[in-house]
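**Student:** Provided below are the primary sequence and the corresponding predicted coordinates.
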Amino acid sequence: MDENINQITGYFETVPLWPFVLFGFLGLVAVFVEILNRKRRANAIDNFRYTIETELELLYPVHKGWPRNINTYLCSRLPEMQQNFEVLRVFIPQDRLLSYNTDWNNFCDFCRNITDEKCAVAEQPPASDHVAATKQSTNKEPDPKETFHRLVSDLLKHTNL
């Protein structure tokens, strides 16, 4: 056993130490980069959540009512949300990136296609007569409020990684 220890000690006495110092330095740099990336990711998540909570405060998480010209209201908020979406996209794992992009595209499509008329139709009470009820049930579109809440929840699920 002493022979092995003497051999190892002799090796470290004859070998230069700069490779070990270099690898140690690279290890420290890697740890600092990881810490920095975790902080940047946390900030991206916080900014994305904050943007959704402030820009859509009338509609999410508690629905207080549709503003007039809902299409204009939502589309005017998309650029700010798009910026935070792009920043957060960098930190989404590759296997979840397709789902993230799909959820964002669905949200954008909803914002561009929602109209005050669709909201008004969804808020109307159900018809009392049978003919109108069957006609309404065949042309029934999903409630925009429920769709909106589902889309926003789908976006926010990506911040819980």
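**Tutor:** That came through, no problem. Numbering: from 1, shown residues only.

**Student:** switch to C-alpha atoms for all contacts and neighbour counts from now on
**Tutor:** OK.

**Student:** what's the closest non-adjacent residue to residue 77?
**Tutor:** Closest residue in space to residue 77, ignoring its immediate chain neighbours: residue 55 at 6.4 Å, by CA to CA, 6 or more residues apart in numbering.

**Student:** Please report the number of neighbouring residues for residue 48.
**Tutor:** Using other CA atoms under 10 Å, residue 48 has 23 neighbouring residues.

**Student:** ok, second structure coming up, stack it against the first:
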Amino acid sequence: MEEYLDQISRYFETVPLWPFFLLGVVGLVAIAVEIVNRKRREQAIDSFRYTIETELASMYPRHIRWPENVNQYLCARLPEMQHNFEVLRIFIPQDQLLSYNTAWNKYCDFCRNITDEICAASEQPANIQSGNETTATADENDPKKVFHKLVSDLLAFTNI
């Protein structure tokens, strides 16, 4: 065993040390880049969550009030949310990117297509048909529940 240690020590005496220092520097740079990327990812997640929590405070997570001119209200908030969506997209894993983009597109479509008339129609009591079918259809067509689900789907990507 002592022969092996002597052989290894003689090897390091004759070999130049600059490759080892270079490898160490590259390792330190890689660790620094990883730390910076993690902080950027956390900041992107925090910005995305903060935007949703502030811009949609009266509508999500607890529904307090549905604003007048809901279409204009939601569409006015889309540009800032779009910016934060784009920043966060960089940090979404490739295998989840399609579902992330799909969730965003569904949210944008909802914001552009919702009207006060649709909201008012959903609040009217539906004709009583068979009990289970009416409840399922009412939940699918209730804009408040659809909105809540769309926002929850978007926020699910911040838990990665």
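**Tutor:** Received, thanks. What you see is a predicted model; the values in this text were computed from it and never measured.

**Student:** circling back: ok, now how distant is the equivalent of the residue nearest to residue 77 of structure 1 over in structure 2 from residue 1 of structure 2?
**Tutor:** Correspondence of residue 55 of structure 1 to structure 2, assessed by TM-score structural alignment: residue 55. Using CA to CA, to the nearest Å, one gets 69 Å for the distance from residue 55 of structure 2 to residue 1 of structure 2.

**Student:** Can you pick out the residue with more neighbours from the two?
**Tutor:** The residue with more neighbours, out of residue 55 of structure 2 and residue 1, is residue 55; 18 against 5, by other CA under 10 Å.

**Student:** Now do the more buried one against residue 151 of structure 2, distance only.
**Tutor:** Using CA to CA, residue 55 of structure 2 is found at 12 Å from residue 151 of structure 2.

**Student:** same thing with residue 100 of structure 2?
**Tutor:** From residue 100 of structure 2 over to residue 151 of structure 2 (counting by CA to CA), the distance is 12 Å.

**Student:** again, but for residue 121 of structure 2
**Tutor:** According to CA to CA, residue 121 of structure 2 stands 22 Å off from residue 151 of structure 2.

**Student:** same thing with residue 132 of structure 2?
**Tutor:** The value you get for residue 132 of structure 2 to residue 151 of structure 2, if CA to CA is used, is 26 Å.

**Student:** okay, the two: which has more neighbours?
**Tutor:** Ranked by neighbour count (other CA under 10 Å), residue 132 of structure 2 and residue 151 place residue 151 first, with 19 against 9.

**Student:** Show the contacting residues for that one.
**Tutor:** Contacts for residue 151 of structure 2 (CA atoms under 8 Å, 6 or more residues apart in numbering) come out as 60, 107.

**Student:** where's it relative to residue 52 of structure 2, distance?
**Tutor:** As for residue 151 of structure 2, its distance to residue 52 of structure 2 is 8 Å (criterion: CA to CA).

**Student:** Give me the common contacts of these two.
**Tutor:** Here residue 151 of structure 2 and residue 52 share the contacting residues residue 60, scored by CA under 8 Å, 6+ apart.

**Student:** now the longest helix along structure 2, how far from the chain's geometric center?
**Tutor:** Scanning structure 2 for the longest helix, with DSSP state H as the assignment, gives helix 18-55. Computed by CA atoms, centre = their mean, to the nearest Å, the chain-centroid distance of helix 18-55 of structure 2 equals 17 Å.

**Student:** That one vs structure 1, average offset?
**Tutor:** After superposition onto structure 1, helix 18-55 of structure 2 lies on average 0.4 Å away from the residues it aligns with, using mean CA distance after the TM-score superposition for structure 1.

**Student:** so how far does the helix or strand following that helix sit from its counterpart in structure 1?
**Tutor:** Reading on from helix 18-55 of structure 2 to the C-terminus, the next helix or strand found by DSSP states H and E is helix 70-89. Average distance, helix 70-89 of structure 2 versus aligned residues of structure 1 after superposition (mean CA distance after the TM-score superposition for structure 1): 0.3 Å.

**Student:** quick one: helix 70-89 of structure 2 to helix 18-55, angle?
**Tutor:** For the pair helix 70-89 of structure 2 and helix 18-55, the angle between their directions (axes from the mean of the first three to the mean of the last three CA atoms, to 10 degrees) equals 170 degrees.

**Student:** Tell me the buried residues in the helix or strand following helix 70-89 of structure 2?
**Tutor:** The first helix or strand that comes after helix 70-89 of structure 2 along the chain, using DSSP H and E, is helix 97-113. By neighbour count with 16 or more other CA atoms under 10 Å, helix 97-113 of structure 2 contains the buried residues 100, 103, 104, 106, 107, 108, 110, 111.
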